[in-house]
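1. Provided below are the primary sequence and the corresponding predicted coordinates.
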Amino acid sequence: MEALRVRWGVLGCSAIAERRALPALHQIDGSVVAGFASRSTATAERFAAEHGGTAMSYQQLVESPDVDAVYLSLPNSLHFEWAKRALQAGKHVLCEKPMTVSAEQTGELVALAAERELVLRENFAFLHHPQHEVVRELVERGRLGRLRTFSSAFGVPPPRAGDIRYDPALGAGCLLDVGVYPIRAAQLMLGEGLTVAGATLRVDSGTGVDVAGHALLVSENGVFADLEFGFQHSYRSRYALWGDAAHLSLERAFTPPAEHRPQLRLDEQDHAEEFTLDASHQFRDSLASFAAAVRDGRRAEIERSWLRGARETARLVEAVQQTAVRVKQRGAIPS
């Protein structure tokens, strides 16, 4: 049975690691936490005392013979360096989104993982929720007719002053934090080959950090993707698909609680229908899927799909950054 275990190293003792990843890991059969690394030794020691494993430095963790896979939740600007070091050390890597802060860096990691036959995934947990497969099936069955528009929004209240998401040196900004979700959802529903037709970003005039944005993408067959995101909003997490026969909408699309039963609404000309779906623990399922790929052996076709998805997301993010008209707002970041 020992050979079936996956020994995790947690690189970055972040809030998401503490609130989401570690509780999920403890629920996955065959997964054990072997070590923690943090910029603060005291924090790593506290995590180890509470969850098991050993406190280590970053380099010790990626080189440890007791670690098979690394869960990486460092600040965005550090993802590339430490994912690369982990892959070079022969570790599988589950990296919190965004994988890196540039398309070039993501491409380098993708090539390295493919060359070394290691599992490398970007942790978009929402992709593991079965609600999206139900949506895809309804579209494929023709319930919406010919698809014309995909729209999505992900907005959250402003982080507190001093949050790392406001620090340009750490890969800050709403595009990399919440904007990547609607972009990844557009890829899921519309496929590869999306192009950025236009974008705008609202930025803090002092730091240049983007706090809100809007992008228009177009698929290869002419479907529009209208995407909104930001840090200046009440919470909203949704997408909708609009065809020439019906409109389908889904709320709480990206971060539903594990106990939440999704509600899909389908509106036709003279008829409305609602579907109540099963609840799902998407974060646990994301980590379990990754652990299974590590434990049972990577299936090349599946892992190539994950690598293509990460590379495509990075390409589109960079295209939004390059295309965007920037609107400056004084005092956009809380003081």
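-> Okay, I see it.

2. From here on, just use CA atoms for contacts and neighbour counts.
-> Will do.

3. residues of stretch 179-193 that come out buried?
-> Neighbour-count burial for stretch 179-193 flags 179-187, 189-190 (criterion: 16 or more other Cα atoms under 10 Å).

4. all helices of the stretch 201-335 of the chain, in order?
-> Counting by DSSP state H, counting those that start in this stretch, the stretch 201-335 of the chain has helices at residues 282-296, 300-323.

5. Residues touching the last one, excluding its own?
-> Right, helix 300-323. 98-103, 106-107, 110, 114, 119-122, 175-176, 180, 183-184, 187, 192, 194-196, 198-200, 215 (Cα atoms under 8 Å, 6 or more residues apart in numbering).

6. And here is the other one:
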Amino acid sequence: MSGEGLRIGVLGCADIAARRTIPAVRAAGLRLAAVASRTGEKARAFGDRFAVEAVTGYERLLEREDVDAVYIPLPIALHERWATAALEAGKHVLVEKAATATAAAARRLTALAADRGLLLMENFTFLRHAQHAEVRRLVAEGAIGRPRLFTGEFGFPLADRSTIRHHPELGGGSLLDAGCYPVRAAQLFLGDTVSVLGSTLGMDADAGVDIAGTALLADADGLAAQCSFGFAHAYRNTYALWGESGRISLSWAFTPPASTRPVLRIERQDHVEERTLGADDQWANTLRHFAGLTARPAGHAREHERIVRQAALLEAVAGRAHTTG
């Protein structure tokens, strides 16, 4: 069927699904077919909230013929299991980032999706916000000369240790939860040849997860990227490109609400300029993009390659890290 009529089921009643994804499904003009939870009470409460049919048990939702695709906002450690089940049931899959905890899992899932002729896409909604296209346009036009360094920072204070972010068995830790954003953003400018040169991870010894980190990346031409992230920081959500003749930065790079008009800043030796950009709904844009790709099998391979490369980079960041704490 065409992407326009895509019928989406939601596996899990996560907060991100309630706040962002379900409203975006409807804003994008798609059909929310059903929501599922492991418990009937939670499923019914979610169903009542969004006036949609509720299903008890993820398996039952995957059996439904009125579901063409599923959105998976479960803990990272459960992504591979339920994405596999969804693909085997013949459903396209939009999975929250990080899509997998390992590169091997990413390869298994993308191979299965390709074998079944289905789309597997990682839900990095920021990629579909118009502000990044504007940055790339300005860089390509020479606004800062040849880029020399990308810096990306995403961190926020998280004192509550009861969340899944502090449980290693659920795929917790700041690298997979927050670090994945600047690492993915770096690839907008460093491209497919990016590799990890080194990294640090600060550990919470009691919880057994990383709560802070920095990774140094580089591409084949020498453009470097410094990606910093964590849960032990004041809030920061930005990236910048430093070039031979200037610097360009975004003030709210990864999670701007649909009504926000982001500010882009250009700095040169004798010139500082701030441009207020147009508001954009990156969540609705992502759902439209996902739906459109389900109807274009030729575009699946590129999304699958991106998932594997991202997982491999995150795995390399963890594997090469000097740890403290």
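-> Cool, the structure landed. Model, not experiment: these values are computed from the prediction.

7. can you tell me which of the buried residues of stretch 179-193 of structure 1 are in helices?
-> Among the buried residues of stretch 179-193 of structure 1, the ones falling in helices (DSSP state H) are 180-187, 189-190.

8. Grab the most central residue of structure 1 for me.
-> In structure 1, the residue lying closest to the centroid (Cα atoms, centre = their mean) is residue 124, at 3.1 Å.

9. quick one, what contacts the residue nearest to that residue when sequence neighbours are not counted?
-> Distance criterion Cα to Cα, 6 or more residues apart in numbering; nearest residue to residue 124 of structure 1, sequence neighbours excluded, is residue 97 at 6.7 Å. Neighbour list for residue 97 of structure 1: 76, 122-124, 176-177, 180 [criterion: Cα under 8 Å, 6+ apart].

10. swap in residue 231 of structure 2?
-> Counting by Cα under 8 Å, 6+ apart, residue 231 of structure 2 has contacts 155-159, 174, 211-212.

11. Now name the helix or strand holding the residue lying closest to residue 35 of structure 2 once chain neighbours are set aside.
-> Nearest in space to residue 35 of structure 2, with sequence neighbours left out and distances taken as Cα to Cα, 6+ apart, is residue 10 at 4.7 Å. Counting by DSSP states H and E, the element that carries residue 10 of structure 2 is strand 7-11.

12. can you tell me what part of structure 1 that strand aligns to?
-> Strand 7-11 of structure 2 corresponds to residues 7-11 in structure 1, going by TM-score structural alignment.

13. how far apart are the matching stretch and its match in structure 2?
-> Compared with structure 2 after fitting, stretch 7-11 of structure 1 has a mean deviation of 0.8 Å; criterion: mean Cα distance after the TM-score superposition for structure 1.

14. Touching that stretch from outside, list them.
-> Contacts of stretch 7-11 of structure 1 (Cα under 8 Å, 6+ apart): 17, 31-38, 58, 61-62, 66-74.

15. next one: it to chain centre, how far?
-> Its chain's C-alpha centre and that of stretch 7-11 of structure 1 lie 19 Å apart, by Cα atoms, centre = their mean, to the nearest Å.

16. What is the equivalent residue in structure 2 for residue 86 of structure 1?
-> Taking TM-score structural alignment, residue 86 of structure 1 has residue 86 as its aligned residue in structure 2.

17. so which of the buried residues of stretch 179-193 of structure 1 comes closest to residue 227 of structure 1?
-> Closest approach to residue 227 of structure 1 among those (Cα to Cα): residue 182, at 6.1 Å.
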